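**Q** Sequence plus the predicted model coming up.
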Amino acid sequence: MGIPRETVARLVQENEGHDCPGHPESCVRLEAAADLPTRFGDYQVVAFWNNLDRKEHAAFVHGDIFEQEAVPVRIHSECLTGDAIGSLRCDCRDQLIESLERIGKMDAGVVLYLRQEGRGIGFTNKIRAYELQDSGYDTVQANELLGFKADERDYGIAAHMLTSLHVRSVKVMTNNPQKLADLERHGIRVVGRIPIVVPANQVNGPYLDTKRKRMGHLLAVEQPDDLVDYPNRPAPNR
């Protein structure tokens, strides 16, 4: 059981009036929703459209998250090579599967799937970055040599998706503290962090080490049962 059908219909109707194409700032519009049985449990898939990147993003909802507090949320950025092909260069697929499995066992939660390939630099530039990494540069150096920041992603899209789903507060499944700060900056109340622990494979050890040392990711050794402490803060001004 996910978000009740009558609530889904209300959300779709609520979003019909959003003038996203004419909006000067980032605007996300909820377009459609349907049931999605998976090997991880029963989910609903919700389709969103964003006016700035003009891409379709997805929310995979388990249980009823409408108007709920402390909703477990995983924000996952698209990784074609990892998610679809099983590349060993990264830990993206492992994190996605771990998130879907864990949320599928909970009463409710949501995985937001953002179309922000290559930490926001796009698929072609990600492959160019891979070429540089093959020459000895780490993932941060490769991005910078291509003229990008280490992370170009926009979490305002995720924040707007959560707002459209009427989520009141979240526990974020992440090792990246920057996600927490960015969500709060966009008006989402963060009440906890749930680490995602996946083992390194025979290839991605140096990549994970760079994420820890140069990008500030909090890579735990063991998976805690629930959230780790994260300071409760007053809801940011909207």
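**A** Sure thing, it's come through.

**Q** make it CA atoms for all contacts and neighbour counts henceforth
**A** Fine.

**Q** Now the most centrally placed residue in the chain: which helix or strand?
**A** Closest to where the C-alpha atoms of the chain average out (CA atoms, centre = their mean) is I75, at 1.4 Å. In the assignment (DSSP states H and E), I75 maps to strand 71-77.

**Q** Same question for Y207.
**A** Secondary structure assignment for Y207, by DSSP H and E: helix 205-214.

**Q** Give the other helices and strands that that helix contacts.
**A** helix 139-145 (3 or more CA pairs under 8 Å, 6 or more residues apart in numbering; DSSP states H and E).

**Q** quick one: the helix holding Y207 to chain centroid distance?
**A** On the basis of CA atoms, centre = their mean, to the nearest Å, helix 205-214 sits 19 Å off its chain's mean C-alpha point.

**Q** any idea how far the residue sitting furthest away from the middle of the chain is from R128?
**A** Going by CA atoms, centre = their mean, the residue of the chain most distant from its centre is S135, 29.6 Å out. Distance, S135 to R128, using CA to CA, to the nearest Å: 11 Å.

**Q** and V198, that's in a strand?
**A** No. The assignment for V198 is coil, going by DSSP: H, G, I helix; E, B strand; the rest coil, so no strand is present there.

**Q** okay, now the one to match up with it:
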Amino acid sequence: MNIIQSNIAKLPTKYGKFKIKAYKDGSQEHLAIMSQDFELIDAPYVRIHSECLTGDTLGSLKCDCQNQLDLSLKFISEHGGLVIYHRQEGRNIGLVNKINAYALQDLGRNTIEANLELGFKEDERDYSIVGYIFEDLGIKTLKLITNNPEKLDYVKSLGVEIKERIPAITNSNKYNEGYLATKKEKMGHLL
């Protein structure tokens, strides 16, 4: 891996005051959003949040991404820790393909069927940058905020101790009920 890093900068937000650092891996740029006391915490709360432009920025109701990001930033602001903003849009199929997957979902496919029909695996994400960020920030023990068993397995594979898993449960709506059911029933998410 040939990673380019930024310096750490201050980031005041509506959730609280954070520090932020960017990592560039090839064409993808990821963020580490840290509470101000991050370095003082032995087992920080950590959320690996996968980018979702339509949810995080536009407030799409087809997913629970923005709600999970809001929940995590508020929680980290209050309890200390880190949000890794993992920029691999649409489970790493890219924005254009994600919108094409949305169009297939409009025709009745679930998220997995749409990705497969477009020629992708159900989930194309690569978490290797997360391991690099953990190493860079000295994370050996954490409390992971996730519903995704793949993220749990990946963190364990790094030899990082998970002291606790904190669910990232948010309210569903009529637009994302099928999406959440697919995540639970087909992808094993802990919902």
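**A** In hand now; what should we look at? Keep in mind it's a predicted model, so treat the numbers as computed, not measured.

**Q** quick one: the strand holding I75 of structure 1 aligns where in structure 2?
**A** Matched against structure 2 by TM-score structural alignment, strand 71-77 of structure 1 falls on residues 44-50.

**Q** same question, stretch 89-100 of structure 1
**A** Counting by TM-score structural alignment, stretch 89-100 of structure 1 corresponds to 62-73 in structure 2.

**Q** and the matching stretch, how far from the chain's centre?
**A** In this view, stretch 62-73 of structure 2 has its centroid 9 Å away from the chain centroid, taken as CA atoms, centre = their mean.

**Q** on average, how far is the strand holding I75 of structure 1 from the matching bit in structure 2?
**A** Using mean CA distance after the TM-score superposition for structure 1, strand 71-77 of structure 1 ends up 0.7 Å from its aligned counterpart in structure 2, as a mean over the superposed pairs.

**Q** In terms of secondary structure, what does the lengthiest helix in structure 2 contact?
**A** Longest helix of structure 2, by residue count under DSSP state H: helix 65-79. Applying 3+ CA pairs under 8 Å, 6+ apart, we find helix 65-79 of structure 2 packed against strand 16-25, strand 28-35, strand 45-50, strand 81-86.

**Q** what angle separates the last one from strand 16-25?
**A** The directions of strand 81-86 of structure 2 and strand 16-25 differ by 40 degrees, with axes from the mean of the first three to the mean of the last three CA atoms, to 10 degrees as the criterion.

**Q** Give the next helix or strand downstream of strand 81-86 of structure 2.
**A** Next in sequence after strand 81-86 of structure 2, counting helices and strands by DSSP H and E, comes helix 89-92.

**Q** so that next one matches what in structure 1?
**A** The aligned range for helix 89-92 of structure 2 is 117-120, by TM-score structural alignment.

**Q** one step back: closest to L190 of structure 2 out of the helices and strands packed on helix 65-79 of structure 2?
**A** Set against L190 of structure 2 and scored by CA to CA, the helices and strands packed on helix 65-79 of structure 2 come closest in strand 45-50, at 14.8 Å.

**Q** Same list (the helices and strands packed on helix 65-79 of structure 2) but as JSON lines, adding distance to M187 of structure 2.
**A** Listed next are those as JSON lines, based on distance: least, CA to CA, whole Å:
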{"stretch": "strand 16-25", "distance to M187 of structure 2": "27"}
{"stretch": "strand 28-35", "distance to M187 of structure 2": "24"}
{"stretch": "strand 45-50", "distance to M187 of structure 2": "15"}
{"stretch": "strand 81-86", "distance to M187 of structure 2": "19"}
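
**Q** who wins for proximity to E124 of structure 2 among these?
**A** Nearest of those (CA to CA): strand 45-50, 11.6 Å.

**Q** and that closest one, what other elements does it pack with?
**A** helix 65-79, strand 81-86, strand 141-145.

**Q** Show me the contact partners of the longest one.
**A** Counting by CA atoms under 8 Å, 6 or more residues apart in numbering, the neighbours of helix 65-79 of structure 2 from elsewhere in the structure are 15-18, 34-35, 45-47, 49, 52, 55-57, 59-60, 82-83, 145, 168-170.

**Q** at 7 Å what do you get?
**A** 15-16, 35, 45, 47, 49, 52, 55-56, 59, 82, 168, 170 (CA atoms under 7 Å, 6 or more residues apart in numbering).

**Q** most surrounded residue in these?
**A** Within the contacts of helix 65-79 of structure 2, neighbour counts (other CA atoms under 10 Å) peak at L82, which reaches 30 neighbours.

**Q** what's near enough to touch that residue?
**A** So L82 of structure 2 contacts A32, I33, M34, S35, P44, Y45, V46, R47, I76 (CA under 7 Å, 6+ apart).

**Q** switch to 8 Å and redo it
**A** Residues counted as contacts of L82 of structure 2 (CA under 8 Å, 6+ apart) are A32, I33, M34, S35, F38, P44, Y45, V46, R47, I76.

**Q** now do P44 of structure 2
**A** Counting by CA under 8 Å, 6+ apart, P44 of structure 2 touches F38, G80, G81, L82, T141, L142, K143.

**Q** pretty sure the second one contacts Y45?
**A** Yes. Counting by CA atoms under 8 Å, G80 of structure 2 touches Y45, with 6.5 Å between them.
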